[in-house]
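>>> Need a 3D model of the sequence below.
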Amino acid sequence: MPSYALLVEYDGAAFYGWQRQAAGPSVQQALEEAASRLNGGVVPLATASGRTDSGVHAEGQVVLMTLSADLPPERLRAALDFHTRPHRIAIRAAALAREGWSPRFSALRRHYRYRILARRAKPALEEGRVWHVPLPVDHEAMHAAAQLLLGRHDFSAYRAASCQADSPLRTLDRLDVLRQGEEIHLLASARSFLHHQVRNFVGTLYEVGLGRQPIGWPREVLDGRDRQLAGQTAPPQGLCFLRVDFPEPIDWRA
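Predicted coordinates:
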């Protein structure tokens, strides 16, 4: 049976995250149920390169799925894109996956973006896509503080209490804070992240952006390895899974 790689975009607002769970609908469930219509009614397993939380969006989630139907990737993409309706899920592209390839374990680097809308007026068009803060934010101070977190560290201070990772050690390759008009964007890249790590970065750096804490404070929090010393966990709607890097390019067909 052929295995396919899928490039998936979704609005996480209506889902309880990527992974199937009893609490409510998930992206995995919606995608697997859509694929069952092409798989003789059998629900296949969909494996993702990253498990996004409830309310978190994705532009370039990569998914592996094995089906009994032997379809050209472009036909599979179109069929799955149709059957995922009315969910806000788009199958952007598909490709045949080579044997042994895994979207999770073959990944070299994952990239996320967090958006803060820093203005007094609430969002209208971007509601559910940004964290709205009605206060001025110093993105340059946030960026300077973020650079002190790069490299390989014990990120216990920035992991969720419910994090199931075996080790808090991670290598952070990028943590940039940029201004785009009224928005502040935080761009994070690493091979893998701990549960809530990016959102905890944002909540902690936000304190620096407001001038409540000095630039060196997030690094002090890191070295303290105590989650209670860090800032709040930023809300999920501002976070988006952007893309994944693999050792070899994927022959995407749209």
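
>>> C-alpha only now, for contacts and for neighbours.
Fine.

>>> can you give me the helices in the chain?
For the chain, the helices defined by DSSP state H occupy 27-36, 73-83, 139-147, 197-209, 217-224.

>>> list the buried ones in the last one?
The reference is to helix 217-224. Taking 16 or more other Cα atoms under 10 Å as the basis for neighbour counts, the residues of helix 217-224 that come out buried are 217-219, 221-222, 224.

>>> What residues of stretch 196-212 count as buried?
By neighbour count, and taking 16+ other Cα under 10 Å as the criterion, the buried residues in stretch 196-212 are 196-210.

>>> one more to line up against the first:
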Amino acid sequence: MRIACGIEYDGNPFFGFQMQKQEPTIQSCLEQAISQVANHPVKIFCAGRTDTGVSARQQVIHFDTDAERTPRQWTLGINTALHEGIVVLWVQVVADDFHARFSALSRSYEYRILNRSVRPAINRQYLTWILRPLDHDAMHEAAQTLLGTHDFNAFRSSQCQAPHAKRTLLQADVVRDGEEIICHFSANAFLHHMIRNIVGTLLKVGHGNKPVCWVTEVLRSLDRKQAGMTAPPQGLTFTGVTYPDQYQIPNDATKQ
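Coordinates of the predicted model:
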């Protein structure tokens, strides 16, 4: 039996999603908690791995089990055993051909910037603070040049293990809400550090150091050295995943 879950987590206490030597990771905590409820070892698969410090409002995972539990029993049992920085939002049985990663049609993130002259005290671990004024309209205009299917090699890290850099960017919006600038991104998939590198590049436009058209030049260069800095991870949140309707997977934190 294949089980899918919606997961919310605070990325700050963890060394990213994927299991590694440094602990704790989100994957290791989830596998330990789910295995405890299932009474057998469980391996999970996620829609998209996140880096150290990156949070998620609606990550999706799946695992296989022979254990008979109701969705409520899974949810309550796993949450009782989980690290306080992670919570299961919903649980449902899915078709055997469902895969949290490979069945996904798109993934969405947001990047939040506090743009004011003094540092934040509240929610500081979930924001990137930029004290110099930013032109969010110029940033938004520049971001539109990245929409569509392109080779995003200029925006991926040197550690990226993807076999190619071709991705389809579906949304790239930059809006201001008072002192906050929020960047919304959706794509069929993202490369390692792709969003943080795009944001770092857009910041050069927002500061007026580069013109809007420069972002297109960076994209076409296919050269990571031509792009801006890698923006800090704290402002980045994984916000949702979309799947084919046949799987009936929710794309937000609400369920039924």
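
>>> Now the TM-score, please.
Structural agreement between the two chains, given as a TM-score (TM-score structural alignment, normalised by the length of structure 1), stands at 0.96; 251 aligned residues with a Cα RMSD of 1.3 Å.

>>> circling back: mind putting the helices of structure 1 into a markdown table with distance to Ile184 of structure 1?
Below are these laid out as a markdown table (distance: least, Cα to Cα, whole Å):
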| stretch | distance to Ile184 of structure 1 |
| --- | --- |
| helix 27-36 | 27 |
| helix 73-83 | 32 |
| helix 139-147 | 7 |
| helix 197-209 | 10 |
| helix 217-224 | 18 |
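
>>> Asp154 of structure 1: which of these is closest?
Taking Cα to Cα as the measure, the helices of structure 1 were each checked against Asp154 of structure 1, and helix 217-224 came out nearest at 7.5 Å.

>>> Just give me the mean distance for that closest one relative to structure 2.
Superposed on structure 2, helix 217-224 of structure 1 shows a mean distance of 0.7 Å to its aligned residues (mean Cα distance after the TM-score superposition for structure 1).

>>> rewinding a little: widest-spaced pair of the buried residues of stretch 196-212 of structure 1?
Farthest apart among these by Cα to Cα are His196 and Leu210. That separation is 21.3 Å.

>>> Share the number of residues neighbouring the closest residue to Gly211 of structure 1 other than its chain neighbours, please.
With sequence-adjacent residues excluded and distances taken as Cα to Cα, 6 or more residues apart in numbering, Gly211 of structure 1 is closest to Asp138, at 7.7 Å. Counted by other Cα atoms under 10 Å, the residues lying close to Asp138 of structure 1 total 19.

>>> just the one 3 residues further on next, same as before
Residues within reach of Ala141 of structure 1, counting by other Cα under 10 Å, total 19.

>>> Enumerate every residue touching the alignment partner in structure 1 of Val118 of structure 2.
In structure 1, the residue paired with Val118 of structure 2 according to TM-score structural alignment is Ala121. Taking Cα atoms under 8 Å, 6 or more residues apart in numbering as the definition of contact, the neighbours of Ala121 of structure 1 are Pro134.

>>> for the stretch 151-254 of structure 1, what spans make up the strands?
For the stretch 151-254 of structure 1, the strands defined by DSSP state E, counting those that start in this stretch cover 151-154, 169-180, 183-190, 239-245.

>>> mind listing the strands in the stretch 1-150 of structure 1 by residue range?
Chain-ordered strands for the stretch 1-150 of structure 1, with DSSP E, counting those that start in this stretch as the definition, fall at 3-10, 46-48, 57-66, 89-96, 109-118, 131-133.

>>> Would you mind giving the ones you listed as CSV with distance to Glu33 of structure 1 and mean neighbour count added?
Listed next are these as CSV, based on distance: least, Cα to Cα, whole Å; neighbours: other Cα atoms under 10 Å:
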stretch, distance to Glu33 of structure 1, mean neighbour count
strand 3-10, 15, 24
strand 46-48, 10, 21
strand 57-66, 12, 23
strand 89-96, 13, 22
strand 109-118, 26, 23
strand 131-133, 31, 21
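
>>> So for Ala22 of structure 1, which of the ones you listed sits nearest?
Taking Cα to Cα as the criterion, strand 46-48 is the member of the strands of the stretch 1-150 of structure 1 that comes nearest to Ala22 of structure 1, at 17.0 Å.

>>> before we move on, back to that, to Leu76 of structure 1, which of the strands of the stretch 151-254 of structure 1 lies closest?
Ranking the strands of the stretch 151-254 of structure 1 by their distance to Leu76 of structure 1 (criterion: Cα to Cα) puts strand 239-245 first, at 20.9 Å.

>>> once aligned to structure 2, how far is that closest one on average?
In the superposition against structure 2, strand 239-245 of structure 1 averages 0.4 Å from its aligned positions (mean Cα distance after the TM-score superposition for structure 1).

>>> Chain neighbours aside, what residue packs nearest to the aligned residue in structure 2 for Leu205 of structure 1?
Applying TM-score structural alignment, one finds that Leu205 of structure 1 aligns to Leu202 in structure 2. Here the nearest residue to Leu202 of structure 2 in space, its sequence neighbours aside, is Met139; by Cα to Cα, 6+ apart that works out to 5.5 Å.

>>> Next, find the distance separating the one you found from Lys210 of structure 2.
10 Å (Cα to Cα, to the nearest Å).

>>> Kindly report the same for Val118 of structure 2.
Counting by Cα to Cα, the separation of Val118 of structure 2 from Lys210 of structure 2 is 25 Å.
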